[in-house]
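S.K.: Compute the structure for the input listed below.
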Amino acid sequence: MKNNRLYIIAITFVATLGGLLFGYDTAVISGAEKSIQAYLVESQGLSSLIHGLTTSSALIGCIIGGLLSGVLASAVGRKRTLLIAAFLFFISAMGSGYPEFLFFEKGEPTIGLLLMFNFYRLIGGVGVGLASAVSPMYIGEMAPAHIRGQLVSLNQFAIIFGMLVVYFVNWGIASGQTIEWINSIGWRRMFLSETIPAGLFGILLFFVPETPRYLSLANRDDKALEILTRINGAEKAKLIMADIKISLRHHSSPKLFSFGKKIIVIGILLSVFQQFVGINVALYYAPRIFESMGAAKDASLLQTVIMGLVNVIFTVVAIFTVDKWGRKPLLIVGSAGMAIGMFAISALAFMKIIGIGTLVFIIIYTASFMMSWGPITWVLISEIFPNKIRGKAVAIAVAAQWAANYFISSTYPAMMEFSGGFTYGFYGLMSIISLIFVWKMVPETKGKTLEEMEDLWEKPKD
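M.R.: Model prediction:
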């Protein structure tokens, strides 16, 4: 069993590189967004709205990638979809760092160059959308039931670790440099650095297998049984294979609502609440938030690194508790902690008190998110949907998540111009509503096999 465990951990490690690139790609903009504003936006007299849309442009690609993920994962498999994502990450990193490639003169910002930069960021977003849906799906379909929560949570750890790595990379690139150098060269190196993990991800994917659930869907039962045997042992593998075959009966054209509408609504709301609590505001605009508290640029990037370390630590808490405490208790505790953090920040903003207290409550808020809604949402999305509709249902949930992400991230600057206290109070209110939603609607899935998930929902009518 030890060898089996090492095998599944090795496979999980490769799949989580998709999560690492998800985090890397979405957070790399945090160190570069002010330089992009100066170099591509303000230099042409464009508005802060254009800056907000440019900062969030990758999220349009994420929505597209999320929607495409179900089609691709069902048509070409989970593994090949991740290979496509790796390729898109690499192209996006190269193009975002050097958007002048082929068509433009370096050092001459134009509207066309701004559009090309947004195009390359959108391509990376498609990669993120694919990886965000398929990496946890891949891990969930490979993992034994008793450690599935831990292994899928590792994907969230990889997302946060990717963000932490890029915070260090951005800080290292900017440290000791003039603002002029950062605005002309430094931001390019930040984006180009992503080519390294993207290339590694693409290469390692050639050495992992396709998931047994997809192989069974593709009528390759012998190969599926072979992989299940290597992970679970021969006796257990035969039982799982039998359950898979039962769950896939009449799967030729499964309808999305075969198990009722409630399961789809829960998947969408899990995704929407994960974003409406405001987490990506803290991630995308972290340096700017800390600068608004009075920190110098270098210090604000360092404080962002500190926040990244806190995120990693509390994601580890989730990894070690998700299969012991269950999914629901962690989500409820996390919602309460986020509400406390955001309402406190809101009150401080209304009183115009800026200082260490604000940093403390931001850390309380992000720590609460990272031990709950960060990893657990992905665990639930990867496991609650029955085999027959998983590809389609995950795609819809992930697309909804990125749409909500885009809405929250792109409206943040305008909301802050109106009222900082109101903005953070809104995120606190969403945290309270998310708690009520979990308490009333979300079932506990701890310890259940993927095939047992059908029992939680309305049976299909044959």
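
S.K.: hey, let's count contacts and neighbours off CA atoms from now on
M.R.: Noted.

S.K.: From what I see, Gly260 and Trp457 are in contact.
M.R.: Yes - under the contact definition of CA atoms under 8 Å, Gly260 touches Trp457, with a separation of 7.1 Å.

S.K.: who's more crowded, the two?
M.R.: Each of Gly260 and Trp457 has its neighbours counted (other CA atoms under 10 Å); Trp457 has more, 18 against 14.

S.K.: want to put them side by side, so please do this one too:
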Amino acid sequence: MLERIKNDPLYQDLNWRLALIGIVSSLGAMGFGFDNGWWAGALGLSEFQRKYGSYDEKLGRYALPSEKTSVGTGTGSAGIILGCIIAPIVTSKLGRKKSFLVMSALMMTGVTLEASAVTSYWQLVVGRIIVYSGIGLASNCVPMYLSETSPGRIRGAFLALYSFFNSFGVFMASVVVYLSKNRTDKWQYLIVIICQLFVPVGYLTFYAFLPESPRYLVYKGRFDEAEKVLRLLSNHPERVPQEIQLLKAQVEEQRELHTASTIADCFRGTNLRRTIIAMSVQILQQAQGVSFIQNFIVTFMQQLGFPDALRTNVIVTGCSFAVHIITFVTFDKIGRRRSLSWGSIGMAGTMLGTGIATATGTPPNYTSTVANASAAMLILWYCIYGFSWGPGCWVVAAEVGTGQLRERTLFLASMGSFVTSVPINFVNPYVQRSLGGAVTFIYGGFSVVAIIWVWFMIPETKNRSLEELDEMFQADVKTRQFKHHVCTGLGAHITQLEGDLNAEKSGTKQVEHEEAWVEENQPAQK
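M.R.: Take a look at the predicted model:
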């Protein structure tokens, strides 16, 4: 058993520096999850409903009108779109590391507006837009940074950090909201809002420990800086000079043979396929119901007749967070395609099952059996999502873009996700009020679509360097042949160099082979 652990890529390639930058850089994902979670919970807080809502004679209590729920939730997605628009400019001009400072400034400004919105609901909405613009920037920068700093063999585990911390943020928000539910003063929801400051404060505290992305430095021609960063991050520093030479040669080859620098280039040639893949996984993640679960689970449970919907929300988000832990292993072990396919099957079954169960009644007259069965299936849905589409869409989207267009590919992918979430967040309150539990049939139907889409369109990218994926896409390798395709170019040599854990035992033979290959295949200098 001990020998198997020592031979595991996580044991061999991970070190404390990689772990630190993975955790710190993923704080933006936690902020995303926390803001989604606190909003979903705040919609069910009595003080929040009294302050910003109106008295509902039918319910016999204060409640937030559907139009305010719709606008408040939907404008958050609009803020994310704004953040996605500025992301390619910020990440390419300032670099990945400085983007975390911009992110922190936006989030601190937005949280301040939210916390000071004593009576104005619309000030709260503006604050959410600004916070979510920082989150939109994070949704581009964090996966990109993780993919560019992690060794290829553990990239799936590293990218799973984004979804893990997103889930952790949702869970923590649900706990904080639940603990605040019995308060009857203004601090009931202010405590929840102020907790969001943990993210920008965390970035500012650990900023000095974050290196710039080594691949970003290579793309900018700063090779000496890139080598220093790779030496800090690698468990095999003796191989770094050869890796830098291979990365340099690959960048020059791409610029000479596959020049691309604009958004329009994302839709040309083989880049079109990569853009479709990145956007589709993000769109299908939203279409399968994650916005519904994260933003409207509390109101849905109240509609089902649960006496303590906030406690049920803690259980739902807690189970999902716990399941996320296994994604540090699954995506690099069983692969991307299987994780997404199996996830869609399970998510389709649980959403459709909820719709069938609630078809026996009408809101708010569901029986306790129906309510309990629905809650159980939604908990199971969130667990399945946690080890499949939750991290999966970010893993795939961050991997498939070529180095020259990675910022723009992730921008388009994120835009696809959040443009999809906007109509869901605006329309769902009305549809949910009208259809009750039958609203889950819509999301279950999209999971069926996702099963088919993954089978025909999503390639297997595990255990491949980012440069190797460049070669495969440019060679137009068929979707189901990715797993077994043998690469022979620069990407293959980078993968071989990253995975050769016995380099010291093989002496200089391997190093001499790599240097000779680079010299022989180096593109002619202009």
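
S.K.: Compute the number of surrounding residues for the equivalent of Ile381 of the first structure over in the second structure.
M.R.: Alignment of Ile381 of the first structure against the second structure is given by TM-score structural alignment, with Ala397 as its counterpart. Ala397 of the second structure is surrounded by 28 other residues when neighbours are defined as other CA under 10 Å.

S.K.: can you tell me the helix or strand for Ala397 of the second structure?
M.R.: Counting by DSSP states H and E, the element that carries Ala397 of the second structure is helix 389-400.

S.K.: how big's the offset between that helix and the first structure?
M.R.: Following superposition, helix 389-400 of the second structure is found to deviate from the first structure by 0.8 Å on average (mean CA distance after the TM-score superposition for the first structure).

S.K.: List the contacts of that helix.
M.R.: By CA atoms under 8 Å, 6 or more residues apart in numbering, the residues outside helix 389-400 of the second structure that reach it are 143-144, 147, 156, 159-164, 274-275, 277-279, 281-282, 285, 327, 331, 336, 339-340, 343-344, 406, 409-410, 413, 461, 466, 469-470.

S.K.: Go again with 7 Å.
M.R.: For helix 389-400 of the second structure, the external contacting residues (CA atoms under 7 Å, 6 or more residues apart in numbering) are 143-144, 147, 156, 159-160, 162-163, 274, 278, 281-282, 285, 336, 340, 343, 410, 413, 466, 469.

S.K.: Tell me which residues of that helix come out buried.
M.R.: Of the residues in helix 389-400 of the second structure, those buried by neighbour count under the rule 16 or more other CA atoms under 10 Å are Trp389, Gly390, Pro391, Gly392, Cys393, Trp394, Val395, Val396, Ala397, Ala398, Glu399, Val400.

S.K.: How much space separates the third one from Asp13 of the second structure?
M.R.: Here Pro391 of the second structure is placed at a distance of 21 Å from Asp13 of the second structure (CA to CA, to the nearest Å).

S.K.: ok, now the last one?
M.R.: According to CA to CA, Val400 of the second structure and Asp13 of the second structure sit 22 Å apart.

S.K.: What are the boundaries of the helices in the stretch 1-150 of the first structure?
M.R.: 2-36, 48-55, 57-75, 78-97, 111-142, 148-174 (DSSP state H, counting those that start in this stretch).

S.K.: do you know which of those lies nearest Arg288 of the first structure?
M.R.: Comparing the helices of the stretch 1-150 of the first structure against Arg288 of the first structure with CA to CA, the closest turns out to be helix 2-36 (8.4 Å).

S.K.: And for Lys440 of the first structure, the neighbour number?
M.R.: Residue crowding around Lys440 of the first structure was assessed by other CA under 10 Å; the count is 9.

S.K.: how big is the offset of the helix or strand harbouring it relative to the second structure?
M.R.: Counting by DSSP H and E, the element that carries Lys440 of the first structure is helix 420-441. Superposed on the second structure, helix 420-441 of the first structure shows a mean distance of 1.0 Å to its aligned residues (mean CA distance after the TM-score superposition for the first structure).

S.K.: for that helix, which positions count as buried?
M.R.: Taking 16+ other CA under 10 Å as the basis for neighbour counts, the residues of helix 420-441 of the first structure that come out buried are 420-435, 437-438.

S.K.: And for stretch 458-475 of the second structure?
M.R.: For stretch 458-475 of the second structure, the buried set under the neighbour-count rule, 16+ other CA under 10 Å, comprises 458-474.

S.K.: tell me how far it is from the chain's mean position?
M.R.: Relative to the chain's own centre, stretch 458-475 of the second structure is displaced by 20 Å; criterion: CA atoms, centre = their mean, to the nearest Å.

S.K.: and what of stretch 328-345 of the first structure?
M.R.: Averaging C-alpha positions (CA atoms, centre = their mean) puts stretch 328-345 of the first structure 19 Å from its chain's average.

S.K.: Find me the equivalent region of it in the second structure.
M.R.: For stretch 328-345 of the first structure, the aligned range in the second structure is residues 337-354, judged by TM-score structural alignment.

S.K.: And the strands in the stretch 351-500 of the second structure, which stretches?
M.R.: Along the stretch 351-500 of the second structure, no segments are classed as strands by DSSP state E, counting those that start in this stretch.

S.K.: Helices of that one, start to end?
M.R.: When assigned using DSSP H, counting those that start in this stretch, the helices of the stretch 351-500 of the second structure occupy the ranges 368-386, 389-400, 406-435, 440-457, 466-474, 490-499.

S.K.: who's in contact with the last one?
M.R.: So that's helix 490-499 of the second structure. Where contact means CA under 7 Å, 6+ apart, the residues beyond helix 490-499 of the second structure that reach it are Pro151, Glu243, Leu246, Gln250, Arg464, Ser465, Glu467, Glu468, Glu471.
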